[in-house]
Each structure stands twice: as structure tokens, then as C-alpha cells.
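*Asks:* Sequence and predicted structure below; questions after.
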Amino acid sequence: MTDPRHPPVFDGHNDAILRLWRAGPARAPQNFADGPGQITVKQAQAGGFAGGLFALFVPSGPLPDRAAFRSPPYDLALPAPIDRASALAAVVGQAEVLIALDRAGLLALCRTAAEIDAAMAAGRIAAVMHLEGAEAIGPDLEGLEVLHAAGLRSLGPVWSRPTVFGHGVPFRHPSDADTGPGLTAAGKALARRCAQLRIVLDTSHLNMRGFWDVAEAGLPLVATHSNCHALAPSARNLTDAQLRAIGRTGGMVGLNFGVFFLRPDGGIAPEGTLGLCVDHLLHMLELAGEDHVGLGSDFDGAPCPPELATAAGLTALRAEMRARGLSEALIAKICHRNWMAFLRRTWGG
């Protein structure tokens, strides 16, 4: 029986599969069981990490130099676009890692809410395949159906670089996300097809015009790993109007643990950032509503508060929420119930 004071966490975003793929697919089962990184089976068990959206992500060579984040303000150039052949090879390779972990019994690759429930009840990590940046899909949507058949149930049209589908935001502080044009014609077609296939469309990394284009398509607005612009004015964070729209459309926002998206100055210093996590959660709850806020850790993709150095540290986040006066029922909603209710609304069942 689950301890009500330690509700399981269903996480909106992590980059564990990228880490495992880069380290070598043959070693992925061993590394995921108990190896380096922020999410392993051992750490998940210690922290009550029960599952989440596991991203397939195509890297742009070296990621932005984190030294820049030590001296805000900053405005880093967008990485160059990625060609489809390279993106497809990386996505297939990472999908194979995810499938291998499923076959090894280290997680359960889930396609429905019922499968997530079953995995969590059995004590297996429930993994949903997510695509962060849709470069592996052709402008005519070639490849989308194959990825959906393989288990894809969530995607973001862009990371922080342009694609044929839309435009991402730069790593810029201070700034809002009004940085250019929104979804292209191909991006709007992708949004329509995602709605038909019941694929979650993630607006994290999408610029402001693209966000509102998704709203105009009639889809619930989802930002799997984004924070509050009012508290930390990064281009990656959401304005109050965007947070209200997420609640109004029945969507979800997941708290990103990345310290430079938590800190008001956009810096990388980790001190005091666990408390900032709850500051952002409280602002999200006020504007989006208590049924539309969850977690989107960005584990294995961003520097986190020291208390959240790995998934084992999720106990510290629950304790901080409790210390700040959040009720047990609300903590359970934030940890997993809101994500699960949203996925049932989106997928059915």
C-alpha cells in the first residue's frame, strides 16, 4: 500500500534515455538499474519516482556552455537546425534503448493510462515515449504513424532550435518567449494530426506565438517542463496569461527543476532553489488551478537543486511542500494525480 505521506511521482519530462544512449546502448540496462545519472531504478525506488514522459532528444552537438548562466544576463544563439536523417537515426537509437529497458523488466513502456496504472501497481517504472523536437518526422508527417505505433504518445514540435514545424525560444534572460513566428503550416498540420491520434502536444521550448497557435487549434495547452515568468523572467518560462490558458483549456504545466529556470536572476547557483520550486508551484496553482499543475523535473537534462540531485531527492520536495502548508491531497495531485487525470482525458480509458 502506498504511504499517503509519500505519494508516487509521475514526472512530465526527463532525459534519462538520452543519457543512456550516449553512454552506449549495450550498457543501458546495467546503467539504468544502478549507474550514474539522476534517474535509475535504485534512485526511483528511494524517492518514489513511479514513472513519467521519457524524452527522445536529438542533441545539437555541445549544449549551451553553462558558464554563461553564471553571469546573467545572457542571450545564447539558437543551435542550427538538424537534418531529418540524423534526427531519425538518433530517435530510433533511443527508442531501441527504451524498448530494451522494457524487455529487461526495468521499466514498462506504456501506451495507455491503464498500462501506467498497472505498472505503478506492480512497482515498475511507467515510461511514456515522448519526442522532444520533431525533426525525425518529415514535413508531410512521414514517420509520425510509425513512431505512434512504437509507443509515441507525447511530442514537442521544437526544442530550442527551429524545425519545419515551428520556432523554439533561445536561452535568454531576461526575456519573454515572444521571439519570432509561431507554428508553420506543417506545424499546424502536425497539431491537427496529434489531436486525431490523441498524442499530447508539448509547448515547452515553443515560442509564444507557437503556444497561442496550439491554443487556436483547440488542443489542451501543455508545458511539460516550464516555470513561471513572473518569478524568473527566462524566455523558457510561462507568462501569467499562458498559465491561465493552461488551466482554462484543461491542460497541464510541469515544474522544471532546472535552477536557471527557478532563480529570479537566471543564474546557475543552486543555493536556496528547493524553496524556489515551491514558490513556482504556488504561482502555478494560483493561475492554472490545482487540477492542472504537476512536476516536469528535467532530470538528466538540467542542473537541479542539491536536494534534488537525483530522483531519490523527491522526498525532500514533498517535505518542502508540506512545510509550506500544502495539504496531503494537493501534494498527491501535484505528484501524480493531475498528470494521470489529464492523460485519461487525452487518451481515454
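*Replies:* Here it is on my side, so go on.

*Asks:* contacts and neighbour counts: CA atoms only from here.
*Replies:* Will do.

*Asks:* Residue 330: neighbour count?
*Replies:* By the criterion of other C-alpha atoms under 10 Å, residue 330 has 17 neighbours.

*Asks:* Which secondary structure element is home to it?
*Replies:* If you go by DSSP states H and E, residue 330 is part of helix 328-332.

*Asks:* what's the answer for residue 108, then?
*Replies:* Taking DSSP H and E as the criterion, the element that holds residue 108 is strand 107-109.

*Asks:* Please pull up the helix or strand immediately following that strand.
*Replies:* helix 113-121.

*Asks:* second one coming, line it up with the first:
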Amino acid sequence: MPIPFFDGHNDTLLKLLEFGPGAEQRFIDGSSSVHIDLPRARSAGMAGGFFAMFPPPLKGSSGTIVPTGSIPSLPPELDIAEAQRSTFGMAAILLRLERMGALRVCRSAAEVRAAVAADMLAAVFHIEGAEAIDPDLQALEVLYAAGLRSVGLVWSRANAFGTGVPFRYPADPDIGPGLTDAGKELVRACDRMGVMIDLSHLNAAGFRDVAAISSKPLVATHSNVHAISPHARNLADWQLAAIRESGGVVGLNFATGFLRADGQMRADTGIDIMVRHVDALVEAVGEDGVAIGSDFDGALIPAAIGDVTGVPKLLQALLDKGYGEALVRKFAMENWLSLIARTIG
């Protein structure tokens, strides 16, 4: 029986949106075109996760690594109407999957635990990049009513609320200005409503603003250790220290370019480097602050993992390294559930 795990980030809904009509049934029946489908999730021990709704970049924009010495550039800002079109499309897929009995959309830690106890896939409604939310925050109320409980303020581009980091290696995340006034108000509103703020993709100045404004634990759902892989998307020592001080959580990102010391996106990346990041995260944020944030269906994953069915290999590698089963179970799920209780309710 595999150790149950809760995934801090996947982009499977975007893949399903791209499939078009019938995508929900393909998820239920199984599809080799995605990293996560229902049959493989069940066989791997996936208990649930944050299901991201990511408004894709405009056609022709770049998300590739920018080499050292060039000017950091970000994909262009996304129009709110386009962002809402794709975000609402992904939300509709999630809600249809719930109606079809494939999963349960959970709005609290108690609902997550109840879904897990009922052997239902527990899905937390998350948006990655708040472009679908207007600066007056009216759309936030609508999305909240639909089940939204987690918001990544930015993807790797600027929007009305803040600035993301470019896909740049090697680079420090200290790139660009902090949150806008609307961004600061969005953080305050999320704190009041019980919507978790995700710091992954946010630049250093924005990170500092969230830390100064929010009373909740700091969370990076899918980020790694900058000291090992000096990519702009990874967390510097001071950010990890702030997360630890707040009682927050970091989800290990499986994207090869954020794991490797050379920043290369290569499928032959070994599980050993994933374990090395876990070791560093335990040292930096403590045993209660380490979790999984795979980035399945949104990144090049180590071939040794492959898809959701490979997560037990990572958990076994942690056991083999000497982490006790109780601690590996915390990394796999319990730390996320504790965090959800303290941020969402």
C-alpha cells in the first residue's frame, strides 16, 4: 500500500482544457497525454492536491530560460478577458469532474480529510497568476463562491497585482518592483476570506510585501532551494528563513530545471537531486515545512519519476535515506493538511 500524498501544485486542468470536449471522461478513464489521471492517481496513493488554473501566455511569448548577461524579460501581461476565459474554462472542468464523481472540491482542511477518508480525490481550487481577478476584486468574490481557496498572485510575468520572476538562470529572485496597491489589497482580502497566498513565481520585493502584510504562514507551493539550483524561480536563504519563521511550507518542485545545479531541463535528472533538495529544505524550514509540489503537467519531470505513479519512488528514496516513515508521511501529506487548516480553515 503506497504512502498517501497530497500534491501542492499541478497544471492538469490546463491540459484538460486543451483536450476540448470529452476531457473529463479522458481524465476518469485514463490518458497517457497527462501526468495525472484518476486511475494512476489512485494507484500511486495520491489523496489530493492543489489543482491550478493557469491562464496560458499569449501565443508567441516566451517562457524559456534567459542566459546570464542578457536583460531579464517577462512574457507580456495577459488581458483580463482572455485570462477569465481560460480560468473559467478550467474551473468548469473541475466542477464537472466533481459532478461526475471523479473528485471532491474541498474548501477546508476538514473537507479534505473527509474526502480522503471517503477515498475521494481531494481537490483544492487554486489559480496560478491572478489575471482573472479585477483590481476591484469583484471576481475574487465570484471565484471564492465557486470554491477558490488558494491564489498565486503572479506567474512569471507582471500583472495588476505584482511582478513575477523571469525564467532566468543563474539569477537572483530580486528582480523588479513589489506589489501594487491592488496587490496589497488582494493579500489583505485573501487573509480575511481564508484564501491561501502562494509565493511561487513572485519576485523578492513582492515576497517581502506579502510577508509584511499577511498574518498567515508563508507558502511556496512549488519552489526549490536556490543555494542548490540558482534559478530565479527558486528560494533564497532569506526567503526560506522567513517561511520557517512564519510556520509556512515549501512544496518540492519536480521541474528538472529548478532541481539541477546547472539549470538544465533534462529528463535524465536523478531522484538523488530531489532528495538533496529535501535535505536542504528540512535544514532551512524544518520538518513541518517540507511538502510536495510536483508541477505535474506543467514542467519537464525526471524520467525516473515520469508521472504521478513515480511519486512513491521519491518517497521510498526518502525512506532509504533514513527519514522515518512518520516523517515521510508528514512530507507526503500531513504538512499540507496542517497548512491548509492554518490558512484556509
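*Replies:* It's in. Because the structure is predicted, anything quoted here is derived from the model rather than measured.

*Asks:* before we move on, back to that, which strands or helices does the strand holding residue 108 of the first structure pack on?
*Replies:* Strand 107-109 of the first structure makes packing contacts with helix 84-103, strand 125-132 when contacts are defined by 3 or more C-alpha pairs under 8 Å, 6 or more residues apart in numbering; DSSP states H and E.

*Asks:* sorry, back to before: what residues in the second structure pair up with the helix holding residue 330 of the first structure?
*Replies:* Under TM-score structural alignment, the match for helix 328-332 of the first structure in the second structure covers residues 325-329.

*Asks:* Also stretch 150-170 of the first structure?
*Replies:* Against the second structure, the aligned range for stretch 150-170 of the first structure is residues 146-166 (TM-score structural alignment).

*Asks:* do the same with stretch 42-54 of the first structure
*Replies:* Counting by TM-score structural alignment, stretch 42-54 of the first structure corresponds to residues 39-51.

*Asks:* Give the buried residues for that stretch.
*Replies:* For stretch 39-51 of the second structure, a neighbour-count test (16 or more other C-alpha atoms under 10 Å) marks 40, 41, 42, 44, 45, 46, 47, 48, 49, 50, 51 as buried.

*Asks:* ends of it, how far apart?
*Replies:* Start-to-end span of stretch 39-51 of the second structure (C-alpha to C-alpha, to the nearest Å) is 17 Å.

*Asks:* what does it rub up against?
*Replies:* Stretch 39-51 of the second structure has contacts (C-alpha atoms under 8 Å, 6 or more residues apart in numbering) with 1-13, 28-30, 112, 116, 119-126, 308-312.

*Asks:* Narrow those residues to those in strands?
*Replies:* Judged by DSSP state E, strands contain the following of the contacts of stretch 39-51 of the second structure: 5, 6, 7, 8, 9, 10, 121, 122, 123, 124, 125, 126.

*Asks:* Return the mean post-superposition distance for the helix or strand that residue 281 of the first structure is a member of against the second structure.
*Replies:* In this structure, residue 281 of the first structure sits in helix 273-288 according to DSSP H and E. Helix 273-288 of the first structure, aligned to the second structure and superposed, deviates on average by 0.8 Å (mean C-alpha distance after the TM-score superposition for the first structure).
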